[in-house]
Structure formats: structure tokens, C-alpha cells
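Peer 1: got a structure for you, letters missing:
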């Protein structure tokens, strides 16, 4: 697996690292000031889960790359091109949410991202079943993240809408 596998695992982490470098001083205070749903995990848990998801996604992309013979031939154009697009959208979600503090746009991108990840799993499945299955935790986490983002967006539109029943 070394060194190509390590590069594939590390590549998805570049976006979150850059977002963290630019926002780490103000994001925890901003996050704590939000009215989150009661089931929302703490900020550090969010960071840990996203980091894990990105590393798993990177490993899955390595499995696809390896299954198609490595290199950068035509066979890799769709599976890794689609991967690159969803990775760019995923990083955009982080920028919109943590840097721009725009839950509405982040939610739209999360919905787009969900569709891209489902498409990616369908494209990867015939190439490497494990790689496609490794995207399932990502889809589950996107569901949680979209739900949190939806609640935050609704609260920004109608402050105080989050009642005890939400």
C-alpha cells in the first residue's frame, strides 16, 4: 500500500486541514453559540468523525485505483473523476459551513453531495465492492450532518423554532 495508499488516504484530508487552519480560532466559539438540536454531537466529535470519514474515503479511492491497474488511464476517468468532484463539493460544504457560517448554502451542497456519493458508490461497486461499502458510513454521516445543518438553517431563519420536542 505504501506510498500510493498513504497519498490516497491523506489527499481528502487536505481540504479539512486548510479550512481548520483558517477558522480554528473562531469556529469553536461560533459553534458553541449556536442553538443545536439536543442530539447534535460536540464539536470535537464532529471533527473526529469527519477526519475518519475522509480517511476511509481516501482508502476506498485507493482500492478503486488499484483495482483498475493504477496509473491514470482512461478506465480511471469516471470513477476517480466523480470522486474528485464529490471531494471538491465536500470541501465546499466545510467552507460554507465553518468559514462562511452559511447553513442554507451548506445544506444545498450537502444534498448535492449525498447524490454524488450515492452515484460514486454505484460506479465503484462493480470495480471494488469493498470500496463501495466503505462509502456507507459516509452516507450515514451525511444524513446526520444534513439534519444538523437543516436545524441550524431553520433556526437562523426563525430563531427560537427549536423547541424541546425537536
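Peer 2: In hand now; what should we look at? Note that the structure is a prediction, hence the values are computed from the model and not measured.
Peer 1: CA atoms for contacts and neighbours, from now on please.
Peer 2: OK.
Peer 1: Pretty sure residue 124 sits against residue 79.
Peer 2: Yes - using C-alpha atoms under 8 Å, residue 124 is in contact with residue 79, at 6.4 Å.
Peer 1: Overlap in contacts, the two.
Peer 2: Contact criterion C-alpha atoms under 8 Å, 6 or more residues apart in numbering; residues shared by residue 124 and residue 79: residue 64.
Peer 1: Compare neighbour counts for those two and give me the winner.
Peer 2: residue 124 (25 against 21; other C-alpha atoms under 10 Å).
Peer 1: Next one: that one from residue 54, what distance?
Peer 2: Using C-alpha to C-alpha, to the nearest Å, residue 124 is found at 17 Å from residue 54.
Peer 1: Equivalent analysis for residue 43, please.
Peer 2: Going from residue 43 to residue 54 by C-alpha to C-alpha gives 17 Å.
Peer 1: who's in contact with the residue nearest the centre of the chain?
Peer 2: Geometric centre of the chain, nearest residue: residue 90, 4.7 Å, by C-alpha atoms, centre = their mean. Counting by C-alpha under 8 Å, 6+ apart, residue 90 makes contact with 109-110, 113.
Peer 1: before we go on, here's another structure to hold up against the first:
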């Protein structure tokens, strides 16, 4: 376990939270009109209401930041380089999906990208598991939500070919 002072640990947590906020913000820019667009789509009966996405993602981004912080505290950047490469890649993929689906209305490309996102989250979870089990477990709700989101993405894409060509 890397020795990190309490002050640096606090700054580290703030850094991981900032990474989550930046990622959420980039995705949020693409989602400014998401509720209206989402509400106009033909939806399956199991689709959640638009208001649920904000709170769900807030919790997930918080869990992601804490998970990364735990791994960083345990091994630092150098000791967890592969894990953090996967983590960074999934953050990029996370932000990109909102642009593909909500801003550019590219349902098929968003579907392909959400599969890549799912694989990156799974790889992050596995690499975190090897370092810090609790950190990996904190990513399980994220992987579950993205699994649900992938099913919803696919269904919305199929039900709305004109809107999500």
C-alpha cells in the first residue's frame, strides 16, 4: 500500500471527483435537450422516466470517483497504470455516448459505442478487483446501469429509426 498523507488523500479524492464532474459535464453538454428528445421517442413500457437519469448518474459518478480513489490510495498511479488506463478510457467513452445519442441522434453508432463502454467498464472492474476489492464492487452498479442503458439504447434505436437513423 502506497503511503499517502491525509492531506494528499483528501486532494486525491477531490481530483477523482473532479474527473467525474468533468466527464458528467461533457456528457451533460450533449444532453441539454435530452429530456425533450427522449420524451418524443417511442419507448418500451420498461423505459424509465427522463427525471431518473440525472440522480442515477450522479450516484454512479460518485461511486466511480470513490472507486478510483481507493485504487489510487492503495497503489498510486504507477502501481495501477493498467487499471487507470482502462478507467480513463471508460470516462472518455462515457462522455462520448451522450453526444452520439442525444446530440447527434446516431442510435446505431451509440449502440456500438455503449458496447465498447461496457467492455471498458468490465476491464476496469477486473483490474480494480486485483488491487482493491471494494473499489471493484463500487463499479458493479455502474456496469449494471450501462447494461440496462445498452438494452434501452438498442430498443429505442429499433423503435425510432427516423429519429435515431
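Peer 2: Good, I have the coordinates. Only a predicted model underlies this, so the values are computations on that prediction, with no experimental measurement involved.
Peer 1: Just give the TM-score of the two.
Peer 2: The TM-score (TM-score structural alignment, normalised by the length of structure 2) is 0.86; 155 aligned residues with a C-alpha RMSD of 1.8 Å.
Peer 1: Which one of the contacts of residue 90 of structure 1 is nearest to residue 61 of structure 1?
Peer 2: Nearest to residue 61 of structure 1 among the contacts of residue 90 of structure 1: residue 113, at 16.2 Å, using C-alpha to C-alpha.
Peer 1: Can you report how many residues lie near the counterpart of the closest one in structure 2?
Peer 2: Superposed on structure 2 with TM-score structural alignment, residue 113 of structure 1 falls opposite residue 117. For residue 117 of structure 2, the neighbour count with other C-alpha under 10 Å is 25.
Peer 1: if I read this right, residue 134 of structure 2 contacts residue 67, doesn't it?
Peer 2: Yes - the criterion here is C-alpha under 8 Å, and residue 134 of structure 2 meets it with residue 67 at 7.5 Å.
Peer 1: So the two - more neighbours on which side?
Peer 2: residue 67 (24 against 14).
Peer 1: which residues touch the longest helix anywhere in structure 2?
Peer 2: Using DSSP state H, we find that the single longest helix of structure 2 is helix 6-30. Helix 6-30 of structure 2 has contacts (C-alpha under 8 Å, 6+ apart) with 61-62, 64-66, 68-69, 73, 91-92, 94-99, 102-103.
Peer 1: Name the residues of it that come out as buried.
Peer 2: By neighbour count on 16 or more other C-alpha atoms under 10 Å, the buried set for helix 6-30 of structure 2 is 9, 12-13, 16-17, 19-21, 23-24, 26-28, 30.
Peer 1: try stretch 23-32 of structure 1
Peer 2: Within stretch 23-32 of structure 1, judged by 16+ other C-alpha under 10 Å, the buried ones are residue 27.
Peer 1: now swap in stretch 105-116 of structure 2 and tell me
Peer 2: Buried residues in stretch 105-116 of structure 2, counting neighbours by 16+ other C-alpha under 10 Å, are found at 105-111, 113-116.
Peer 1: For those residues, give me TSV that also has distance to residue 144 of structure 2.
Peer 2: Output for those, formatted as TSV (distance: C-alpha to C-alpha, whole Å):
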residue	distance to residue 144 of structure 2
105	24
106	23
107	20
108	21
109	21
110	18
111	16
113	16
114	12
115	13
116	15
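Peer 1: In helices, which of those appear?
Peer 2: Per DSSP H, the subset of the buried residues of stretch 105-116 of structure 2 in helices is 107-111, 113-116.
Peer 1: Need the max-distance pair from these.
Peer 2: 107 and 116 (14.3 Å).
Peer 1: any idea what residue 146 of structure 2 aligns with in structure 1?
Peer 2: By TM-score structural alignment, residue 146 of structure 2 lines up with residue 142.
Peer 1: Ok, residue 56 of structure 2 next?
Peer 2: So, by TM-score structural alignment, residue 56 of structure 2 is matched to residue 49.
Peer 1: Residue 135 of structure 2 contacts residue 72, doesn't it?
Peer 2: No - judged on C-alpha under 8 Å, residue 135 of structure 2 makes no contact with residue 72 at a distance of 10.0 Å.
Peer 1: who's more crowded, those two?
Peer 2: Legend: neighbour count by other C-alpha under 10 Å for residue 135 of structure 2 and residue 72, higher for residue 72 (27 against 23).
Peer 1: quick one: residue 133 of structure 2 and residue 65 of structure 2, what's the gap?
Peer 2: According to C-alpha to C-alpha, residue 133 of structure 2 and residue 65 of structure 2 sit 15 Å apart.
Peer 1: between those two, who's got more neighbours?
Peer 2: residue 65 (23 against 16).
Peer 1: quick one: stretch 85-95 of structure 1 aligns where in structure 2?
Peer 2: Mapped onto structure 2 using TM-score structural alignment, stretch 85-95 of structure 1 spans residues 89-99.
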